[in-house]
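In: Can you look at this prediction? I've put the sequence above it.
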Amino acid sequence: MQADIVFTGGTIRTGAAESPVLDALAVTDGRISALGAEALAARGSSTVVVDLRGGALLPAFGDGHVHPVMGGLGLLGAPVRECTSVEGIVEAVRNWADEHPEAEWVTGDGFDAWLAPDGRFDARWLDAAVPDRPVLLRTMDHHTAWVNSEALRRAGFTAATPDPAGGEIVRREGSVEPLGTLREFGALLPVLGLVPQPSHQAHVDALCETAARFAAAGVTWVQDAWVEPQHAEVWITAATSGQGLPVRADLGFFLGPEQWREQLPELAARRERVEGAAPGLLTAHTVKFFADGVVESGTAALLEPYTDCPHSHGIANWTPGELAEAVTAIDALGFEPHIHALGDGGVRVALDAIEAAARVNGPRDRRPVVAHAQLIDPADLPRFAELGVIANLQPLWAQPDRLMTDLILPRIGPERGARQYQFAALLASGARIAFGSDWPVTDYEPLRGIATAVTRQTPEGIPEGGWLPQERIDIATALAAYSAGCAHQAFEEKEWGVLRPGMRADLVHLAADPVETAPRDLADLPVLGTWLAGRRTHGFYALFPVSPGGR
């Protein structure tokens, strides 16, 4: 049978043990139809031949934990993400406010939490730039906000306001007056709820923009790890309009500890709505939980107190019993839990909840996820494999950047600091891992994450031998965590993640073979093309169709 496309002229890295490296691949009707010599023999008069130009063709990447809609909207406000100082942020806010006098609120997203000492940002610094309109800026981890005095006033946050459940209103030194820094969603949501929301179409446009960026990075599947009801409709519109999206997605419906029982009946109906609207592009078999916060702000739940705050174990968003009950309830509905847990206390509560659900509901093919898993107590590490829990890890976090050196390590001390992001240890225990970016927290390009997982170094090559070098993994393993690992998380390991005949032609063309590339150079390896089920979604090929028999 004549193939629609034949790829040749480079290295085919299949990711499959039986034939890891080949020289050609054929695609017919959106699926891989032949490999090697059989693929070359499938060329016909109308076959499009794609010359890999000495590069490599691999399984396309997934992203097992990302926030496409929220991240896309975050690109619309004041450009604070690239600022390297408090003064730079204030200037960016001032300029944006001057250019947008019609905006009721000034917002920005993604600045670095370590730019102020101890991550404490003062409202008065923003007041100097915008005194008459509310300002709301979110840090790169989205668990902390910096607001001005007008935003505090509108939210009703005063010296008499107690810290809300699941949040902290940071106070001025020696005072009960709010400083201007808000931590965790209990404190963030009263402010976020006041910000005028962009239109549905603006949401759709933001999603389409980010989906195009993912395709340009070689990504063809994403796990949206926080979907509110209105976000599901955004995905549906984007997937069913025009040419459709360049990525597939699984939507993870958010479930919080407030009124979660009343929301249960809605989950199955929302799943049916999503999967019926865009079959083949969208699934919705996930429910997202937050077990705790983040270490850098002192809100991740720890088994032992914080080193710099001996009376605090962080913030647990759920009681252990309530989380176990909620996870058991969504498991009974056929959903998979996707639990944000960074502290070793949060990880333990998440594992306990997953174990309880399996015990109550009985055996089935489960793919529960614990996302981030920054700190795992030694007693809990083997439980990932025992319970079939996927550790969804963010490889870009496994480096000694300023977030780590200035905020995280001083809060947890050297002993706990030496057991962070245990990629190799989890794999050695028999656990499955999948990689994700958590964008907009960190960059969405998988090759940047792969470079960090392999080197455990900053982009500058620090430290020389890698940070916690025993947790480094090789390039092939890191590639698999972004492909086969994500496919397993998606329940689609028979559809994509490796290159075998019959699998979907979800492919990425890199300018060079990543396995033969120096680890430090992986981050800058160009992505020349991406295909979703044989449809070009990125690259020279997407702009200029290749003629039969040509490049």
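Out: Structure's in. What do you need?
In: going forward, measure contacts and count neighbours with C-alpha atoms only.
Out: Fine.
In: Share the number of residues neighbouring Pro305, please.
Out: 16 (other Cα atoms under 10 Å).
In: repeat for Gly321
Out: Other residues close to Gly321 by other Cα under 10 Å number 12.
In: who's in contact with it?
Out: Ala353 (Cα atoms under 8 Å, 6 or more residues apart in numbering).
In: Buried ones in the helix or strand containing it, by neighbour count?
Out: Gly321 belongs to helix 320-332 when assigned by DSSP states H and E. For helix 320-332, the neighbour count (16 or more other Cα atoms under 10 Å) marks 320, 323-331 as buried.
In: so which of these would you say is closest to Ala379?
Out: Using Cα to Cα, Pro320 comes nearest to Ala379 of the buried residues of helix 320-332, at 17.6 Å.
In: on that earlier part again, how far does the helix holding Gly321 sit from its chain's centre?
Out: Remark: helix 320-332 is offset 24 Å from the chain centroid, using Cα atoms, centre = their mean, to the nearest Å.
In: ok, now stretch 80-88?
Out: 23 Å.
In: Can you mark which positions in it are buried?
Out: Result for stretch 80-88 [16+ other Cα under 10 Å]: buried residues 80-81, 83, 86.
In: cool, and stretch 521-531?
Out: So for stretch 521-531, counting by 16+ other Cα under 10 Å, buried means 522-523, 525-531.
In: Throw these into CSV and include distance to Gln230 and secondary structure, thanks.
Out: Listed next are the buried residues of stretch 521-531 as CSV, based on distance: Cα to Cα, whole Å; DSSP: H, G, I helix; E, B strand; the rest coil:
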residue, distance to Gln230, secondary structure
Leu522, 37, helix
Ala523, 35, helix
Leu525, 37, coil
Pro526, 35, coil
Val527, 33, strand
Leu528, 34, strand
Gly529, 32, strand
Thr530, 29, strand
Trp531, 29, strand
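In: Comparison target, given below:
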Amino acid sequence: MSSNTIVLADTIHTLDDSMAAPKAINISEGRVVALGNRADAADWLNPSTEIVDLGDATIVPGLIDEHVHPVMGVALTTGPDLHDAANPAGLRDLLQAELRRLGHTDWLLAWGLEPKTLPPDLLHRRSLDAIAPGRATVVRFFDGHGMVVSSEALRRAGIEGPREFTDRSEIECDADGPTGVLQEMQAMDLINNVLPPPDPAALAGAVADRLRQMAAQGLTAVQAMEHVPGASGIYAGIESHLGGLPVRIRAFPWCTPGLGPAGWQQIADQMTEGGERWQVGGVKLFIDGTIDNGTAWLNQPDTHGQSTQSVWPDPEEYAAAIAFFDERGIPTATHAIGDHGVRFALEAIGRTGRVARHRIEHVESIPDDVIAQFAASGVSAGMQPTHCTQFTSSDGQDNWSQRLGQQRAAHAWRIKDLLRAGVPVAIGSDWPIAGHDPRRIMAAARHRMRTGDRSQSSLDAQQSISALAALTAYTRTAAWSVGEEDLGVIRVGSRAALTAFEVDPLRAEPQEFATAPVVLTMVDGDVVHRS
């Protein structure tokens, strides 16, 4: 007789409509093999049975973050976090404190710079040169789509003026040459490629630590919207030498402009890569940039006259790439923030044979007709509630709202409207852009305000969703959107991925749930976190 684990709890939400609420789960070989009440559990016992009795805790299907950057995020969050730098003086203080800590170390790195910190005239290499004269300084923007660097950093990267890129990246220049602001991926890579490479062992250890933090917050799986060079080795190394992966990882390598069919095939060939708890299983594409940086694709320009085009010089190349991956049954996730970007991505997906599942990421501002288009398409949405609550304000004075103007800003993160229209919506973090604690993110989706900040008014309370909708978006829909029906629910045959809380997430108020202890996290029948 094979060994088994019986998990008991007073409340178990299976998210399987066909199943009455059980009190006991029987697990063998990483799968759920039976559900029942406590009396039924007596029939499942054998000499090697392990019993995990969680008492009055509440068990739900294992939580899944539909959008994280586990390797890239660790590498990009080197140095001080600048999210709390409210003004130029705050930025100076944080960078100078890091200088004192580093001593004579060569590069000064920081991340998380928000638009509120520096007015446009100070977003310049000269500001960094004044703080750290002669140092190669790199400050990454909070949204991951831009950076400002010092004169010395520009010199080391050989950046002396504008260049042509295949993805509409930009080296911003004024009358004196490059300002130090680099927009979008290929421009930023000019700097990334001259930074000292991280120590491989240290990077793997940091990734493992970050994944353990995610598991301790209740995550059992993540969808990595990246698969950078070396990621396969990092995941394999964690499995073989660092105690194993505490969460399941499904990785999505990037497909960027200019690769063509040969490059697309190289990405498709990566779908065979995987290990015990990780698998390359999708493709990430970008149709536009961000509203805050003026690189989104809007139907009409923003108030600065920006955000007017796709990052693909020929958007039909994007459509051809989507069709290529669909024909091979490979799921895709497309970053589309602006209304025209979302519209075009939906149209391109609609032209495919719909062999694979496709998801549109972010969907920050869309009008009613795009919601109707979404509903008719069968495409899912991946959205990040804390991008709304953390980076915009109810008074509309934030950079995002000011760039869009009042009418378009009123169409922000329309999660409830999409759900009401029948669109499957998964929610997640986009870590490191925002924190990855799923409790805080689900709370933000429910009350549309920054968790813990009672001074903030709700950001369009009409878009608040129910506790059940938030939980479903973090479990069943996240799994369904990439074709993993054996995750996100608790039913016979599903993977034994469970999250247990001290409170019932369907009954607790959002603020209470945001800080509720995670009692247990289980992945494939293995307890990876227990409080």
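Out: Everything's here; your move. Predicted model, so just to flag it, every value in this text is computed and none were measured.
In: What's the TM-score once they're superposed?
Out: Once the chains are overlaid, their TM-score stands at 0.91 when taken by TM-score structural alignment, normalised by the length of structure 2; 525 aligned residues with a Cα RMSD of 2.5 Å.
In: what two of the buried residues of stretch 80-88 of structure 1 are the furthest from one another?
Out: Arg81 and Val86 (11.5 Å).
In: ok so, going back, out of the buried residues of stretch 80-88 of structure 1, which is nearest to Ile376 of structure 1?
Out: Arg81 (30.0 Å).
In: My guess is Val274 of structure 1 contacts Gln230. True?
Out: No: Val274 of structure 1 lies out of contact with Gln230 (Cα atoms under 8 Å); the separation is 11.7 Å.
In: Counting neighbours, go ahead and name the busier of the two.
Out: Higher neighbour count among Val274 of structure 1 and Gln230: Val274, with 20 against 10, using other Cα under 10 Å.
In: For that one, which three-state class applies?
Out: helix (DSSP: H, G, I helix; E, B strand; the rest coil).
In: For it, give its distance to Ala249 of structure 1.
Out: According to Cα to Cα, to the nearest Å, Val274 of structure 1 stands 11 Å off from Ala249 of structure 1.
In: Please apply the same query to Gln457 of structure 1.
Out: 31 Å.
In: Next, show the common contact partners of Val274 and Ala249 of structure 1.
Out: Common neighbours of Val274 of structure 1 and Ala249 (Cα under 8 Å, 6+ apart) are 282-283.
In: Tell me where the stretch 301-450 of structure 1 has strands.
Out: Taking DSSP state E, counting those that start in this stretch to define them, one finds strands in the stretch 301-450 of structure 1 at 336-341, 369-372, 390-393, 432-435.
In: if I line the two up, what does Ala467 of structure 2 land on in structure 1?
Out: Alignment note: Ala467 of structure 2 maps to Ile475 in structure 1; criterion TM-score structural alignment.
In: Map Glu355 of structure 1 across to structure 2 for me.
Out: Glu355 of structure 1 maps onto Gly350 in structure 2, by TM-score structural alignment.
In: Could you report the neighbour count for the spatially closest residue to its match that is not a sequence neighbour?
Out: Residue nearest to Gly350 of structure 2 in three dimensions, not counting chain neighbours: Ser377, with 6.5 Å by Cα to Cα, 6 or more residues apart in numbering. Neighbourhood size, Ser377 of structure 2 [other Cα under 10 Å]: 16.
In: wouldn't Ser377 of structure 2 be in contact with Leu346 here?
Out: Yes: the pair Ser377 of structure 2 / Leu346 is scored as a contact, 7.0 Å apart, by Cα under 8 Å.
In: shared neighbours of those two, anything?
Out: Joint contacts of Ser377 of structure 2 and Leu346 (Cα under 8 Å, 6+ apart) do not exist.
In: Tell me the spacing between the alignment partner in structure 1 of Asp437 of structure 2 and Trp439 of structure 1.
Out: In structure 1, the residue paired with Asp437 of structure 2 according to TM-score structural alignment is Glu445. Distance, Glu445 of structure 1 to Trp439 of structure 1, by Cα to Cα: 9 Å.
In: Who has more neighbours out of the two?
Out: Using other Cα under 10 Å, the more surrounded residue of Glu445 of structure 1 and Trp439 is Glu445, with 24 against 21.
In: starting at the chain centroid, how far to the strand or helix carrying Ser240 of structure 2?
Out: Using DSSP H and E, Ser240 of structure 2 falls within helix 231-241. Chain-centre distance of helix 231-241 of structure 2: 21 Å, with Cα atoms, centre = their mean.
In: Stretch 385-392 of structure 1 too?
Out: 18 Å.
In: what range in structure 2 does that stretch sit on?
Out: Under TM-score structural alignment, the match for stretch 385-392 of structure 1 is residues 375-382.
In: ok so, going back, possible to save the buried residues of helix 320-332 of structure 1 as TSV with distance to Gly244 of structure 1?
Out: Shown next, in TSV, are these (distance: Cα to Cα, whole Å):
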residue	distance to Gly244 of structure 1
Pro320	41
Leu323	37
Ala324	38
Glu325	38
Ala326	34
Val327	33
Thr328	35
Ala329	34
Ile330	30
Asp331	31
